[in-house]
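>>> structure for the following, please:
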Amino acid sequence: MKPKILFEDNHIIVVLKPPNMLTQGDRTGDDNLLDYLKAYIKVKYEKPGNVFVGLVHRMDRPVGGLLVFARTSKAASRLAKQVKDRTIDREYICICKGNPPSQFTLRDFLYKDREENKVCLVPSYLRKGKEAILHARTIRYIDDSALVAIRLETGRGHQIRAQMSGNGFPLLGDMRYGDMNEKGQIALWGIRLGFLHPITQQKMIFFSAPKFDGFWQNYWRDIEGLEGNWPVISPQYPYRGRA
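Take a look at the predicted model:
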């Protein structure tokens, strides 16, 4: 699966990242989305020299879904402010083990072990963790698993995976955070993205469901129904998680 360009103008580019592709390059040297977009713009618009593409937010390698990139430094700065101010909407669906509450908020403190490339939950008093908050609503339960819609308030690396696992609901297929059944990818998808256009200030909303295969088949009818009826995930629910 190749990246899919959903929208582009002179200021931004919105793309569907396939699972198992890096958002940006790392020491592995594997293909990454940032370099892909630079090459795409260079060829399409016959740009000489280096091409600017600004990274606004990231997505873990095994995860697929929607990302926005900036095409100018001004757009990058304004989108970065939306991320900092927590006004950009990043919404995901996942399938987790167990039966989580019908609606819940997780507030934890995350610490990344760089040698293990793994994030763990730590008590707030240690002062080495970064605050992570997500809001969620369970869409459907099937046996001992559930389809959950999640809205990120913060955007930490491995946040959804670490928080869900640390609170007793590991994602299907996620070997790193508690599922022992290897699936080739994990049951997590960036399904909806909303932000203000950095130049026009128009509200931009994008929705893209995962492919009808693998983990998602049993929940496909529910996923299809989300586009026109996205569940409003309120931040007012009582916190569940470590403070």
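>>> hey, let's count contacts and neighbours off CA atoms from now on
Noted.
>>> kindly check the end-to-end length of stretch 165-177 for me.
6 Å (C-alpha to C-alpha, to the nearest Å).
>>> buried residues of it, list them for me.
Using 16 or more other C-alpha atoms under 10 Å as the test for burial, stretch 165-177 gives 165-166, 169-177.
>>> before we move on, what about stretch 31-46?
For stretch 31-46, the buried set under the neighbour-count rule, 16+ other C-alpha under 10 Å, comprises 32-34, 37-38, 41-42.
>>> count of neighbours near A136?
Using other C-alpha atoms under 10 Å, A136 has 26 other residues around it.
>>> dump the residue contacts of it.
Going by C-alpha atoms under 8 Å, 6 or more residues apart in numbering, A136 touches 103-105, 148-151, 233.
>>> to check against the first, give me the structure of this:
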Amino acid sequence: MQKATGFHNSPSMPATPKQHFPGRPGDWVLYKDNQLIAFNKPAGLAVVPDKKGSANLLQIGAAYAHHDLYPIHRLDRPVSGVVLFGKKPSAQASVSEQFQARTIEKTYLAIVGERPAEDEATLVHFIREAKGNSSEVVDQSDQAAKRAELRYRYLGSSDRYHLLEIKLVTGRKHQIRAQLGAIGSPLRGDEKYGFKRGNPDKTIDLHAFTLAFDHPISGSRVTLQAPLPEEPVWQAFTEIIDKLPAKA
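Coordinates of the predicted model:
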């Protein structure tokens, strides 16, 4: 169970001069009620406070909601997409238990420079945490290794890049980044895992597209979908994504 830690209301932390995030916090809201609130996190924004004192979604979201927020899950700072917070420790605990039970459904969209050899596959690797806030794929015999599994599907291509849909089976640190790097299809901008150059804003082209969970009070299934980032490289795939089956 996720520890019931939250953030108490205070003025939002200003972004540094080098940081610019599109729109206002209210524009990022995907869902809210008296139990939960979800945002479409901009790439480059931390989810929770860090040692650098960076702008973070937990603090900005609490100031917007005028309510304590409790983290349920995380996204890496360079990644965009759905992030869900509890407004009560009980809501945080309920959804956190669903993550642990693997009844949460999460879909990611990934832009890569090299199209994978197979258009659809299940990837299984063994991953351990490495130096420099990273993970590495290692041999199964490594005692520190944890099994990592994901499923991907090729969706289409733009002039230069390729779009994949990814569903996680396990949830390891930097799992998608490390596994795609291991098959020679690193995420666009992800120099840490093998892409040839970074994006100017230090983001990577991975987007947490959908998140489905059972509501902690009603029990009904809630499916959230985060609109694509506004950058041209993402907007080039709009027609392809619009043709995906509608989420219930």
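>>> circling back to that earlier point, mind checking which of the buried residues of stretch 165-177 of the first structure are in helices?
Members of these lying in helices (criterion: DSSP state H): 165-166.
>>> could you work out the most separated pair of the buried residues of stretch 165-177 of the first structure?
Largest separation among these by C-alpha to C-alpha: G166 and G173, giving 15.5 Å.
>>> I139 of the first structure -> the second structure?
Counting by TM-score structural alignment, I139 of the first structure corresponds to L155 in the second structure.
>>> ignore what I typed, I meant L6 of the first structure.
With TM-score structural alignment as the criterion, the equivalent of L6 of the first structure in the second structure is L30.
>>> now which residue in the second structure aligns to G54 of the first structure?
Structural correspondence for G54 of the first structure with respect to the second structure (TM-score structural alignment): Y70.
>>> could you verify my assumption that that match touches F85?
Yes: taking contacts as C-alpha atoms under 8 Å, Y70 of the second structure lies within contact range of F85: 5.4 Å.
>>> now do the shared contacts for these two.
By C-alpha under 8 Å, 6+ apart, the residues touching both Y70 of the second structure and F85 are Q92.
>>> which positions in the strand or helix carrying R140 of the first structure come out as buried?
Using DSSP states H and E, the secondary-structure element containing R140 of the first structure is strand 130-142. Residues of strand 130-142 of the first structure classed as buried: 130-141 (neighbour count, 16+ other C-alpha under 10 Å).
>>> with the second structure superposed, average distance for it?
With the two structures superposed, strand 130-142 of the first structure lies on average 1.7 Å from its match in the second structure, counting by mean C-alpha distance after the TM-score superposition for the first structure.
>>> how distant is that strand from the center of its chain?
A distance of 13 Å separates the C-alpha centroid of strand 130-142 of the first structure from that of its chain, computed with C-alpha atoms, centre = their mean, to the nearest Å.
>>> closest one of the buried residues of stretch 165-177 of the first structure to G25 of the first structure?
Proximity to G25 of the first structure was ranked across these by C-alpha to C-alpha; first place goes to R176, at 20.6 Å.
>>> tell me the SS of the alignment partner in the second structure of L226 of the first structure?
Counting by TM-score structural alignment, L226 of the first structure corresponds to L244 in the second structure. Classification of L244 of the second structure into helix, strand or coil gives coil, according to DSSP: H, G, I helix; E, B strand; the rest coil.
>>> what does Q100 of the second structure give?
Going by three-state DSSP, the secondary structure assigned to Q100 of the second structure is helix.
>>> also A43 of the second structure?
Under three-state DSSP, the three-state class of A43 of the second structure is coil.
>>> R160 of the second structure now?
In the three-state summary, R160 of the second structure is assigned as coil, counting by three-state DSSP.
>>> perfect, that will be all.
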